[in-house]
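Asker: Need coordinates for the following:
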Amino acid sequence: MRSKRYGRIVASEARKTTAFANMGRALRSRNYRLFFMGQGLSLIGTWITRVATSWLVYRLTGSALLLGTVSFAGQIPTFLLAPFAGVVVDRTNRHRVLVVTQVLAMIQSALLAFFALTHLITVWHILVLQVFQGLINAFDTPGRQAFVVEMVESREDLSNAIALNASMVNAARLLGPSIAGVLIALVGEGWCFSLDALSYVAVIASLLAMRLAPREAPKKHAKFVSDLGEGFRYVAGSAPIRALLVLLAVVSFSGMPYTVLMPIFASKVLGGGPHTLGLMMGAVGVGAIGGVLWLASRSSVRGLGRVIVAGGYTFGLGLIAFSLSRSLWLSVPLLALCGAGMMLTMASSNTLLQTLSEENMRGRVMSFYTMAFFGMVPFGSLAAGAISDRFGAPTAVRVGGVVTLAVVTLFFRNLPALRKEVRPIYVRLGILPQPENETTAYGK
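Answerer: Here you go, the predicted model:
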């Protein structure tokens, strides 16, 4: 009896060791390791700027509607241009695209810093520079997502690299707002923007230091629009890809805009200031990091459909509970729950999209991912700002939580049909060894 118990303990410890080893396996690839370090530093600066921009807009205007409008201005170019950017990413050198976008993003942050430090900044300056950043992101996001597969040396490490990317973003989400809260209180928003501009040096240096194998030249078409149409047909013709993109689009529209309303919750609902805002945004990051570290420890993409459903329900219920809270110490753990649910849904969907996509279509598929996950946020931010102005920020967040629950339920009901569509693809890729195996990427 004692030996059986000892055997179970040894087996449990072995599983924990294996899971821990799985968490960082993509870092064995030199190029991905460089990217991870450089992008990690840069993203901290990005989150500092996001929080500082929201606080600056609210300080200058006191308007929830303008908070939503500024967010809309920064993200609508991504929605409009992402399909065209996807074609560019598939046609050109993805590494070169990223170098250009990072240099332009550094210039955008430097301009924000200049106007803020010289006390010339107005909401119009912020709006114009947000549009500029949106144009950059339209090309940067699909380029970065599609470039991941070129940085990892083994395709088996792709899901781990995507999870590590998400953990990197959310570690920055944790650190950036906390740093921003301190800097805003001590020296003002201008120095936040300056620090962000400086942080881009790290990611640019990491990109330039990479050693990349020659990539097979993509097929050239006579007309740009033919590639664009091919991307639309590919996405529309794949039920699993289509279902994932619809889910992401609705969740992004209804659920994600809660972050835009955070300054209102920090100041009016919870009676705090910049430090409170930093603590709340940091809580979202803590939850999200927990979610993606668990994803990174998984050795297979199978079962991710159930993870998406669980994450979506957690996110929706967390938003509803957060909208009802009037205590900071209750709101903080609820925001951590929201962060975990949101990231489980997003990172799992990203992994499935990249795995299901053919190599020559990946840039275009990820451009639709960009439209769905990032491009719908401005419309949701505008709607949330309008609802908040009319009925209050808690009501806007609560409505978003209810809509999120509804679309996740619809996705859950469609899982059996989606499994049948995914099975032959995964058999072809070697993820499922035999056609009769009933385990798929979406679950059992």
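
Asker: contacts, neighbours, all on C-alpha from now
Answerer: Will do.

Asker: which outside residues touch stretch 221-231?
Answerer: Pro83, Phe84, Val87, Met361, Arg364, Val365 (CA atoms under 8 Å, 6 or more residues apart in numbering).

Asker: and these as JSON lines, adding neighbour count and distance to Arg5?
Answerer: Below are the contacts of stretch 221-231 laid out as JSON lines (neighbours: other CA atoms under 10 Å; distance: CA to CA, whole Å):
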{"residue": "Pro83", "neighbour count": "28", "distance to Arg5": "56"}
{"residue": "Phe84", "neighbour count": "19", "distance to Arg5": "59"}
{"residue": "Val87", "neighbour count": "26", "distance to Arg5": "57"}
{"residue": "Met361", "neighbour count": "21", "distance to Arg5": "51"}
{"residue": "Arg364", "neighbour count": "31", "distance to Arg5": "52"}
{"residue": "Val365", "neighbour count": "31", "distance to Arg5": "49"}
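
Asker: before we go on, could you also do this sequence so I can check it against the first one:
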Amino acid sequence: MSASLSDLIPNPLKQINFSLYFWGQGISLIGSWIQSAALSWLVYKITLSTSALGLLTFSAQVPMAIFTLFGGNVADTFQKKSILYVTQTAFTFVALLMFFATIENASFWYFIALTSISGFIAAFDMPTRQAFVVELVDDKRDLPQAIALNSGMFNAARVIGPTIAGFLVAFFGEAICFLINAISFLAVLTSLFFIKTKKGENLTSEVKADFKAAYNFTVSNKEILISICLLSMGGFLGISYMVLLPAIAKLILHTGVQGYGLLMGSSGIGSLVAALFLGTRKDTSNLINVIKRFSLLLSISLIGIAIFQNFISCSIFLFLAGFSLISLAITTNTLIQVKTPNNIRGKMMSIYSLSFIGLSPFGALLIGFLSNSIGIEPTLIICGSILFLADILVMKV
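Answerer: Okay, the predicted model is just below:
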């Protein structure tokens, strides 16, 4: 019986380094999603503007888009564990500043500034975390599973965090959410302390390969190029439902902060199911066709959110949107990780991150102002329709 139970545990979780990172990061990410949900709700409460929600996303992601390529170069040059010590500690201080800002009733622009600082930190944190996973897996055949588990952990937190945030905000206010996030970073910092990696194992003799090598590798590989283009479209238009969700909850579905938390949870459950589903997939062949189908499903989901305006229907389409968007991201990540040589892995992960977030701040800004001008529902239909047409064109390639 013990042998059969052991078989149920994914191979990466049987490896101490990956397991430590998985659980430490998982606790920290729950805190991060609690903060994210509370911050969006707070900004909408202060401003009553969807443009402000777009600006909030813009302020977080523009620094990431600008500096993430440099962050990937740093990840290839220095010890990834050391970089994560710095970034996670910096995130802790930003969360504490948000806590004090909320208590002092700081202006909307103060939160925009802190969000921009978080985006700058994330430009170094994100490509480093993505590339660090490879170092934590002993058998590289377990890499697709490890990537899916890593994403599953992220999306489990995305389900748990906003749901907790909804009730915390309702009963205690937004400030407590920022404090909980600051405390949660102790979990990942502790896990990093106990993770043992060989000094310099990520620094190869080929580490000086520049971004031209990564760029040439990207454009010369048809599957990677197509997947990155689709992911960029998903980042630009597919995030529209996430940007507008506080307004969808309040103005269209006429629900409060608890309902908003449940809606975010619906999307998060879809993302979690996607990660668990892809975690069982060991076949890495024909990934590009899988990516195309997920992108198509995302476009249909956006249109469904706009058309079917009741809580249950919206929750279903949010589930499908979360499932398809994260499936698109995970499968693209897997495709790149499987095909990328080690000496440009950090750079390719920064290109991957840039393709997902590089256009999204401009998409968020456009979506925020467009929804203010023509309404939330037409904005979602336009985003879904453009993405649908792009998917149809790519299907023929």
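
Asker: farthest-separated two in the contacts of stretch 221-231 of the first structure?
Answerer: Greatest spacing in the contacts of stretch 221-231 of the first structure, by CA to CA: Phe84 and Met361 (12.9 Å).

Asker: Touching, Phe93 of the second structure and Ala182? I think so.
Answerer: Yes: Phe93 of the second structure is within contact range of Ala182, at 7.1 Å (criterion: CA atoms under 8 Å).

Asker: what residue of the second structure takes the place of Phe114 of the first structure?
Answerer: Taking TM-score structural alignment, Phe114 of the first structure has Phe100 as its aligned residue in the second structure.

Asker: Hmm, I typed the wrong one, I wanted Val365 of the first structure.
Answerer: Going residue by residue (TM-score structural alignment), Val365 of the first structure aligns to Met348.

Asker: Quickly find the element holding its match.
Answerer: helix 345-357 (DSSP states H and E).

Asker: could you say what helices and strands that helix packs with?
Answerer: Using 3 or more CA pairs under 8 Å, 6 or more residues apart in numbering; DSSP states H and E, the elements in contact with helix 345-357 of the second structure are helix 50-77, helix 108-135, helix 211-220, helix 222-233, helix 311-339.

Asker: next one: it to chain centre, how far?
Answerer: Between the centre of helix 345-357 of the second structure and the centre of its host chain there is 12 Å, according to CA atoms, centre = their mean, to the nearest Å.

Asker: so the match of Val365 of the first structure touches Ile336, yeah?
Answerer: Yes: under the criterion of CA under 8 Å, Met348 of the second structure makes contact with Ile336 at 7.4 Å.

Asker: still on that earlier bit, dump the helices and strands packed on helix 345-357 of the second structure to a markdown table, plus distance to Thr87 of the second structure.
Answerer: Listed next are these as a markdown table, based on distance: least, CA to CA, whole Å:
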| stretch | distance to Thr87 of the second structure |
| --- | --- |
| helix 50-77 | 11 |
| helix 108-135 | 6 |
| helix 211-220 | 23 |
| helix 222-233 | 25 |
| helix 311-339 | 22 |
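
Asker: Out of the ones you listed, the one nearest Ile381 of the second structure is which?
Answerer: helix 311-339 (13.1 Å).

Asker: how big is the offset of the closest one relative to the first structure?
Answerer: By mean CA distance after the TM-score superposition for the first structure, the fitted helix 311-339 of the second structure averages 1.0 Å away from its aligned residues in the first structure.

Asker: Specify, as a residue range, where that helix falls in the first structure.
Answerer: Aligned using TM-score structural alignment, helix 311-339 of the second structure spans residues 328-356 in the first structure.

Asker: And the matching stretch, what's buried?
Answerer: With burial defined by 16 or more other CA atoms under 10 Å, the residues of stretch 328-356 of the first structure counted as buried are 328, 331-356.

Asker: right, and the helices and strands packed on helix 345-357 of the second structure - which one's nearest Phe18 of the second structure?
Answerer: Of all those, it is helix 108-135 that lies closest to Phe18 of the second structure, at 7.4 Å by CA to CA.

Asker: mean deviation (superposed) between that closest one and the first structure, please.
Answerer: Looks like 0.6 Å for helix 108-135 of the second structure (mean CA distance after the TM-score superposition for the first structure).

Asker: What does Ser271 of the second structure correspond to in the first structure?
Answerer: Under the alignment (TM-score structural alignment), Ser271 of the second structure maps onto Ala288.

Asker: and its match, helix, strand or coil?
Answerer: State at Ala288 of the first structure, reduced to three classes by DSSP: H, G, I helix; E, B strand; the rest coil: helix.

Asker: what sits against it?
Answerer: Taking CA under 8 Å, 6+ apart, we find Ala288 of the first structure in contact with Ser167, Asn170, Ala336, Cys338, Gly339, Ala340, Gly341, Met342, Met343, Leu344.

Asker: Which helix or strand contains the residue nearest to Ser313 of the second structure when sequence neighbours are not counted?
Answerer: In this structure, Ser313 of the second structure finds its nearest non-sequential neighbour in Ile305, 7.6 Å apart by CA to CA, 6 or more residues apart in numbering. Assigned by DSSP H and E, Ile305 of the second structure belongs to helix 287-307.

Asker: by contact count, what packs against that helix?
Answerer: Looks like helix 287-307 of the second structure contacts helix 222-233, helix 311-339, helix 376-395 (3+ CA pairs under 8 Å, 6+ apart).

Asker: Of those, which is nearest Ser36 of the second structure?
Answerer: Nearest of those (CA to CA): helix 311-339, 16.1 Å.

Asker: tilt between that closest one and helix 222-233?
Answerer: Inter-element angle recorded for helix 311-339 of the second structure and helix 222-233: 150 degrees (by axes from the mean of the first three to the mean of the last three CA atoms, to 10 degrees).

Asker: what residue of the second structure takes the place of Trp124 of the first structure?
Answerer: Counting by TM-score structural alignment, Trp124 of the first structure lines up with Trp109 in the second structure.

Asker: residues near that match, how many?
Answerer: By other CA atoms under 10 Å, the residues close to Trp109 of the second structure number 12.

Asker: circling back to that earlier point, which parts of the helix holding Ile305 of the second structure are buried?
Answerer: 287-288, 291-306.

Asker: same question, stretch 185-195 of the second structure
Answerer: Neighbour-count burial for stretch 185-195 of the second structure [16+ other CA under 10 Å]: Phe185, Leu186, Ala187, Val188, Leu189, Ser191, Leu192.
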